[in-house]
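Asks: I would like to see how this sequence folds:
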Amino acid sequence: MNKSIFNFSKALALSALSLLFVFSTVSCSDSDDEGVSCQGGDYGMSLAIQSTDGSYTYYTLAYNNLMSGTLTAQGQGIEQPGYYDFKAIDNTIYSLGGLDDVNVVAISQDNGCLSQAGDVSFPNSLSDLVKADNNTLVSVAMSSDSDIITFRKFNPNTVSVTETVDIQVSEFTDLVGLSYSGMVISDDHLFLSYYISDPETFATTHTDQAEVAVFSYPELEFQEVITDDRVGPIGGFNTKSGLVKDQAGNIYAISHSNPANGYSQSTKPAGILKINAGETSFDEDYFFDINDVANGTMVYAKLLSDGRFFAEINTEARANQAMWSDSPLESAIVNFEAQTVNYVQNIPAHAGDGRRLVGFEEDSNYYITIPEEDGIFVYQIDTQNYTATQGAEVQASFIAGFYKF
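Replies: This next block holds a predicted model:
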């Protein structure tokens, strides 16, 4: 059930807490140009392949057909030995590097070819990268063993840094072990969610409230920490979707405190809070009791074009979850405003990869890859009827990115 992949992620975290990633610019393709791959296709994947010595190589490549046959990376794609995180923003894939190569590289598609652009390195790993507007991306670098949070603004075309802002963690907490769980920009504020994880043992002994740090944008000046004791901390280890935003600018904060996602204890109910667009406090009148509605705890969420969210929900009681397992998950379509959950039929319960959710929407379908006992398969989900169709098998250890160009 892919638990070995998540355990591998955990092992990397023990040596480099933020579990962030290496990127190299080696290319394996039909093109003679270094860093260019020309297989064609409007769909992309970043496939992780584990070697016999336990190391990984990633291949980012394009496909034409997702719903039949077998998808493989053998001899194709932009090749990257190491460990990576991939974030798709608009028509570009950004690779966030760490460990030996702490950098950002952009992969884009043009006329059927994937090419790399920009390559800027940093002293510390990036925890995440989000879109601020058409001209600006914002990254954050933070880890439980550092007393500094670093924001950077990027030009999305050149992947060059235009501004860097350092924030002392002591400005808003005396606790050590600040760990990233989510970041969104709405109007003139940046919201950063976090939880406290011991830098040496990874124990989470502070679980009595949700905490979100609020910064001004574009100045990136710290303003306040907002708290709510109806739930525990927001997000979890490496899921990166503790905070999600709808088209109107409303922000939803997802709290689960799951052992399956790195929590050593849970002292508050799971639930979802709301920060209304234009405001910097939790809405006291809004509380989504996700466990009551879905009989489970939400772990991942991704916005759909109609304002609902595709979500992955852990259906095991927290007391029965296996630590660090990222399972068992079931796929659902969730309406945060109406507080409804519709589970998707024809997708088996499955494990996650212990990293950010990958997948994309096209028309009224959402595409995701699901690890099963006999392989990894693409699923096409009808988001209106809540049914799924199994597609191509993917030959990989796990899928690190899944895109529509």
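
Asks: Every contact and neighbour count from this point should use C-alpha atoms.
Replies: Fine.

Asks: Can you check the distance spanned by stretch 381-397, start to finish?
Replies: 22 Å (Cα to Cα, to the nearest Å).

Asks: And stretch 244-264, by the same measure?
Replies: Terminal residues of stretch 244-264 are spaced 24 Å apart (Cα to Cα).

Asks: For residue 49, the count of nearby residues, please.
Replies: For residue 49, the neighbour count with other Cα atoms under 10 Å is 20.

Asks: who's in contact with it?
Replies: 56-58, 396-398 (Cα atoms under 8 Å, 6 or more residues apart in numbering).

Asks: The same query, at a cut-off of 6 Å, please.
Replies: 56-57, 396-397 (Cα atoms under 6 Å, 6 or more residues apart in numbering).

Asks: Same check on residue 184?
Replies: Applying Cα under 6 Å, 6+ apart, we find residue 184 in contact with 190-191.

Asks: so residue 227 makes contact with residue 207?
Replies: No: taking Cα atoms under 6 Å as the definition, residue 227 is not a contact partner of residue 207, at 11.9 Å.

Asks: Tell me which of these two has more neighbours.
Replies: Using other Cα under 10 Å, the more surrounded residue of residue 227 and residue 207 is residue 207, with 21 against 16.

Asks: how about the residue nearest to the more buried one when sequence neighbours are not counted, secondary structure?
Replies: Nearest in space to residue 207, with sequence neighbours left out and distances taken as Cα to Cα, 6 or more residues apart in numbering, is residue 232 at 5.0 Å. Judged by DSSP: H, G, I helix; E, B strand; the rest coil, the three-state class of residue 232 is coil.

Asks: and residue 171, how many neighbours does it have?
Replies: 13.

Asks: give me the number of residues near the nearest residue to it once chain neighbours are set aside?
Replies: Leaving aside its sequence neighbours, residue 171 sits nearest to residue 222 (Cα to Cα, 6+ apart; 7.9 Å). By other Cα under 10 Å, the residues close to residue 222 number 17.

Asks: Could you also give me the structure for this second sequence? I'd like to compare it with the first:
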Amino acid sequence: MKIKHLLATCIAATALLSSCKDSPDDAPSETIDTSGNLYSLWVTSSTGSYLLTTNDLMKDTLLSPNNNKGIDITSHLPAAFYGVYAYNHHGKFYLSNDGKLFSQHEISSDGQFRETNNYVFPGNFFMGKVLDNICTKDELVLTKTAGTTNTTKKVLEQPIYYMNTNNLTINKSVTVDIPMIKYVPKQTNGADDDPYIVPTSMTVRGDKLFVGHKYRSNITRTDIIDTAYIYVCDYPSLANGKIIKDPRGGFTAGHWEINKPTFLDDNNDLYILTRRVGTSSYGLLRIKSGETAIDPDYFFDLKDFNVFKNSSSMIQKLGNGKAYISPYVVDPANKKIIADLRILAGGAEPKTTMNFMENGKLYDVFKTDESKWFVYEYDPETNSLKRGAEIDPGVTWVYHVNKIK
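Replies: Just a heads-up that it's a prediction; the model follows:
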């Protein structure tokens, strides 16, 4: 598992982010009403990690770790950036803490972050993709960040776990065997490279499973091979697997953590985000509903747009043919940009790992040039953006916007 390099990179990034100014000491307080529908924002600062809770994301208030809206969760995380290996499902928080322990938490009635259960994996485990469209309240379907390379079979053995959320046991597990390329790629100096597979997405659509994956170099620890690879097989049997690929937009974008770089539109067409090696040049491929081949007549080139600049947010389906690919609202079928939310936000940049949809509206967190953080609500129906709660300027990142049921 190639986790050490990723951790070192994230630690460096976290150190750079910690240069924001200190939190104010006179932040106003707000009583947490746990009887209502609560919302939380997972934030980090130079002092630790916190869940900031509120009854109304759009209330004109200040959310801060320094008042009673801030629940300290630092002790539950080996490092602040582990928010990329965490998930909220029906109000419960799921953490992969130390490479083996998978734990379930909730916010208790007295406003504490309480562990309700845990499961210890026998080997390396950090939470990777969640197959959210086939999860239920009682079962979380997920994978780990990276499987095991089987050099004899020349495949990546990528497990999928069906986790019972009531007692945190595994109902079942299956393994997807993703074939590796049959040639040896070269480094820029002409020497042989040593590639390995990183799964970037997992999507179940009907009776098919689509696994986007990319290649990285064991030598340079960077992305290599500018081709999108997607493994397609029957679901749930995992039989009749095949690799489909396309070179038009680069590799399948994303990495092995929670972020989701694919989405299904209202027609059940599957869109896959791509990226060119060493660039911020993105694009979209499409696999039409009922098909298992990449649409040769479709490619949405996003190279002229700053997609995911300063953000690693998951793609969000908005409905009515629209999707949110931070910072843009797009009409992918017609290859159109509907709105740049930075413009609607007066120049502020969206900066989250996991945004949130409720009642047809998108909630994301933006940071202004003056280092102020605000929750914004986007209404796709009216193409309008409204500013809500302010977040303490001492935070360095916002990982999740969640609803707690």
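
Asks: before we move on, back to that, filter the contacts of residue 49 of the first structure down to just the ones in strands.
Replies: Residues of those located in strands (DSSP state E): 56-57.

Asks: can you put the contacts of residue 49 of the first structure in TSV and add distance to residue 302 of the first structure and neighbour count?
Replies: Listed next are those as TSV, based on distance: Cα to Cα, whole Å; neighbours: other Cα atoms under 10 Å:
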residue	distance to residue 302 of the first structure	neighbour count
56	27	17
57	27	17
396	23	20
397	23	20
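
Asks: with the contacts of residue 49 of the first structure in mind, which one is nearest to residue 147 of the first structure?
Replies: Lowest distance from residue 147 of the first structure to the contacts of residue 49 of the first structure (Cα to Cα) belongs to residue 56, with 30.7 Å.

Asks: I'd like the distance between that closest one and residue 100 of the first structure.
Replies: Going from residue 56 of the first structure to residue 100 of the first structure by Cα to Cα gives 14 Å.

Asks: ranges for the helices of the stretch 251-400 of the second structure?
Replies: In the stretch 251-400 of the second structure, the helices defined using DSSP state H, counting those that start in this stretch lie at 341-344.

Asks: Which residues lie in contact with the residue opposite residue 225 of the first structure in the second structure once aligned in this structure?
Replies: Matched by TM-score structural alignment, residue 225 of the first structure corresponds to residue 243 in the second structure. Neighbouring residues of residue 243 of the second structure by Cα under 6 Å, 6+ apart: 230-231.

Asks: Can you tell me the SS state at residue 243 of the second structure?
Replies: Applying three-state DSSP: residue 243 of the second structure is strand.

Asks: Next one: it relative to residue 319 of the second structure, how far apart?
Replies: Distance, residue 243 of the second structure to residue 319 of the second structure, using Cα to Cα: 30 Å.

Asks: and if you look at residue 367 of the second structure?
Replies: With distances taken as Cα to Cα, residue 367 of the second structure is found 26 Å from residue 319 of the second structure.

Asks: more neighbours, these two?
Replies: Between residue 367 of the second structure and residue 319, residue 367 has the larger neighbour count (other Cα under 10 Å), namely 23 against 16.

Asks: How about the contacts made by that one?
Replies: By Cα under 6 Å, 6+ apart, residue 367 of the second structure lies in contact with 348-349, 373.

Asks: run the last query once more with 8 Å
Replies: 348-351, 373-374.

Asks: Which residue in the first structure aligns with it?
Replies: Aligning on TM-score structural alignment places residue 367 of the second structure opposite residue 371 in the first structure.

Asks: Quick check: closest non-adjacent residue to the most centrally placed residue in the second structure.
Replies: Nearest to the geometric centre of the second structure sits residue 259, at 1.5 Å (Cα atoms, centre = their mean). In space, and not counting its chain neighbours, residue 259 of the second structure is closest to residue 314: 4.7 Å by Cα to Cα, 6+ apart.

Asks: Run a quick neighbour tally on the one you found.
Replies: For residue 314 of the second structure, using other Cα under 10 Å, the count is 22.

Asks: now do residue 331 of the second structure
Replies: Neighbour count of residue 331 of the second structure, defined by other Cα under 10 Å: 18.

Asks: What of residue 34 of the second structure?
Replies: So residue 34 of the second structure, with other Cα under 10 Å, has 17 neighbours.

Asks: Same question for residue 292 of the first structure.
Replies: 11.

Asks: For stretch 177-190 of the first structure, list every residue counted as buried.
Replies: The neighbour-count check on stretch 177-190 of the first structure (16 or more other Cα atoms under 10 Å) flags 177-186, 189-190 as buried.

Asks: for stretch 272-288 of the second structure, same thing?
Replies: Using 16+ other Cα under 10 Å as the test for burial, stretch 272-288 of the second structure gives 272-277, 280-288.

Asks: One more: stretch 170-179 of the second structure?
Replies: For stretch 170-179 of the second structure, the neighbour count (16+ other Cα under 10 Å) marks 176-179 as buried.

Asks: just stretch 145-165 of the second structure next, same as before
Replies: Residues 145-147, 149, 155-165 are the ones in stretch 145-165 of the second structure that count as buried (16+ other Cα under 10 Å).

Asks: next one: that stretch to chain centre, how far?
Replies: 19 Å (Cα atoms, centre = their mean, to the nearest Å).

Asks: List of residues touching that stretch?
Replies: For stretch 145-165 of the second structure, the surrounding residues in contact (Cα under 8 Å, 6+ apart) are 1-2, 125-129, 137-144, 169-180, 196-199, 256-257.

Asks: let's see it at 6 Å
Replies: 126-128, 138-143, 169-180, 256.

Asks: end to end, how far does stretch 301-309 of the first structure reach?
Replies: With Cα to Cα as the measure, the first residue of stretch 301-309 of the first structure is 6 Å from its last.
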